[in-house]
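*Asks:* Predicted model follows, preceded by the sequence.
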Amino acid sequence: MPDEQIVYVVDDDQGMRDSTLWLFESVGLKAVPFSSGQAFLEACDPKANACVLLDIRMPGMGGLHVQEEMQRREIHLPVIFVSGHADVPIVVRAFKAGAIDFIEKPYNEQLLLDSVQQALNRQPVMMAGQHQSALQERLASLTPREQDVFLPLVKGYTNREIAEQLGISVKTVDLYRSRVMKRLAADHLPALVGMAIAAGMVDPLDLRAT
């Protein structure tokens, strides 16, 4: 079946691989598991109608290195990263290198399925399913204070650091952060970072080092 859709699942956690395979198979998607990035690179079909669900943190070759090696080998399959540790510089680096989505573990099953389906259909998802104009409209709806919190947040500053910068309490930053997430319809930090990148608001040279 040349048009069969495939999801390559690359994760060193066998329990995560098994549950993810079960999820995809339950909706009729073929899933092919790999326990390491090297095994995936040697066995994947670059011409397949496929996407790659790639764990960021793995022993040996981590997800970002797998992504870099895919580019060197001209394997142009859409990549969706998953990670239990989604710090901002990693998220930005992944998006800048061409990832189309970044989902935190433990992930929402419907969110993952939607992202995979859009990847298989070659539809961009890094703006959380929104068109550029809709994204710009939502960003423009932020109040000045929400904007003050949003920008350092996506650059990797902690709530405490933002509070010190703005001369407000950490509790107030928490409040504004939740309002920003709600206004932008983002359910996790990687989604906010993806929006900032898509809108050209994040400069990789201006990110916090970790």
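*Replies:* Yes, it's here. Computed from a predicted structure; not experimentally measured.

*Asks:* only C-alpha atoms for contact and neighbour calcs from this point on.
*Replies:* Will do.

*Asks:* Show me the strands in this structure, by range?
*Replies:* 5-10, 30-34, 49-55, 79-83, 101-104 (DSSP state E).

*Asks:* list the helices and strands the longest one packs on?
*Replies:* Translated: strand 49-55. Contact analysis of strand 49-55 by 3 or more Cα pairs under 8 Å, 6 or more residues apart in numbering; DSSP states H and E lists strand 5-10, strand 79-83, helix 109-120 as its packing neighbours.

*Asks:* Tell me the helices and strands packed up against the shortest one.
*Replies:* So the one you mean is strand 79-83. Against strand 79-83 (3+ Cα pairs under 8 Å, 6+ apart) you get strand 49-55, strand 101-104, helix 109-120.

*Asks:* try this one next to it:
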Amino acid sequence: MPNDVVYIVDDDAAVRRSLARLLESAGFVPRSFEAPIQFLDAAPNLARGCILLDVRMDVMSGLEVQAALDRMGCTIPVVVMTGQGDVPTAVRAMKAGAVDFLEKPFDDEVLLEAIERALARSGRPHQAREALEAWNRIAVLSQRERQVLDAIAGGQPNKVIAFKLGISIRTVEVHRARMLHRLGVRQVAQAVRLLVLAGSAPQGVLRQSP
């Protein structure tokens, strides 16, 4: 919703400025924090909104910030931001409670969609439904496409995936493209997000893969 507050926690001044401009243009109210400690000091008094949290910071990592927020009982949804090639860290952040993650450099539209999803998150029933929907989408993948996605989520580059699966790098790229198409997403980060969500789907209500 317009006028919702988005808290930016990133020690890169250029990133903070860029995000603040984008958020303001979309009707959000950005509040930027350079130092994780500064943000954590302010956290108990923050209004509802969404947190954009960088996972790679010098003094304290995003995962450490996330753990501190959890100890405080802070329930503001967290979207983590990570550099390319650091998908495993983002996966750990989601398993620790982050509602989404974005891989830099990210598309403006993808960022705004992630924020809107985070702001719409409202309680466990919604989370369970979202997890089930993710599981159903993951279930349409072929065995090879799922193997490629699992490997990507584990941080393996195409060259390593190709070697382990006994296929060419070009074939890996083909499976990767088909996997994104079947899932209806544009970026690998979005596919990994679905994979992590699917892992929390209620076991008793999962439909069988076709």
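*Replies:* Received, thanks. As the structure is a prediction and not an experimental result, all values here were calculated from the model.

*Asks:* So for residue 197 of the first structure, which of the helices and strands packed on strand 49-55 of the first structure sits nearest?
*Replies:* Nearest to residue 197 of the first structure among these is strand 79-83 (16.1 Å), distances taken as Cα to Cα.

*Asks:* quick one, helices of the second structure?
*Replies:* 13-25, 36-42, 62-72, 87-95, 108-120, 124-138, 143-153, 158-165, 169-183, 188-198 (DSSP state H).

*Asks:* now these in JSON lines, with mean neighbour count and distance to residue 48 of the second structure?
*Replies:* JSON lines is the format used below for these (neighbours: other Cα atoms under 10 Å; distance: least, Cα to Cα, whole Å):
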{"stretch": "helix 13-25", "mean neighbour count": "15", "distance to residue 48 of the second structure": "16"}
{"stretch": "helix 36-42", "mean neighbour count": "15", "distance to residue 48 of the second structure": "13"}
{"stretch": "helix 62-72", "mean neighbour count": "16", "distance to residue 48 of the second structure": "14"}
{"stretch": "helix 87-95", "mean neighbour count": "20", "distance to residue 48 of the second structure": "20"}
{"stretch": "helix 108-120", "mean neighbour count": "16", "distance to residue 48 of the second structure": "9"}
{"stretch": "helix 124-138", "mean neighbour count": "18", "distance to residue 48 of the second structure": "18"}
{"stretch": "helix 143-153", "mean neighbour count": "18", "distance to residue 48 of the second structure": "31"}
{"stretch": "helix 158-165", "mean neighbour count": "15", "distance to residue 48 of the second structure": "40"}
{"stretch": "helix 169-183", "mean neighbour count": "17", "distance to residue 48 of the second structure": "31"}
{"stretch": "helix 188-198", "mean neighbour count": "22", "distance to residue 48 of the second structure": "23"}
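
*Asks:* so how far is residue 188 of the second structure from the residue located most distally from the centre of the second structure?
*Replies:* Distance from the C-alpha centroid of the second structure, by Cα atoms, centre = their mean, peaks at residue 166 (29.8 Å). If you measure residue 166 of the second structure against residue 188 of the second structure using Cα to Cα, to the nearest Å, the figure is 22 Å.

*Asks:* do residue 66 of the second structure as well
*Replies:* 23 Å.

*Asks:* Next: residue 159 of the second structure.
*Replies:* Distance, residue 159 of the second structure to residue 188 of the second structure, by Cα to Cα: 16 Å.

*Asks:* Residue 198 of the second structure too?
*Replies:* Taking Cα to Cα, one finds residue 198 of the second structure at 15 Å from residue 188 of the second structure.

*Asks:* Done for today, thanks.
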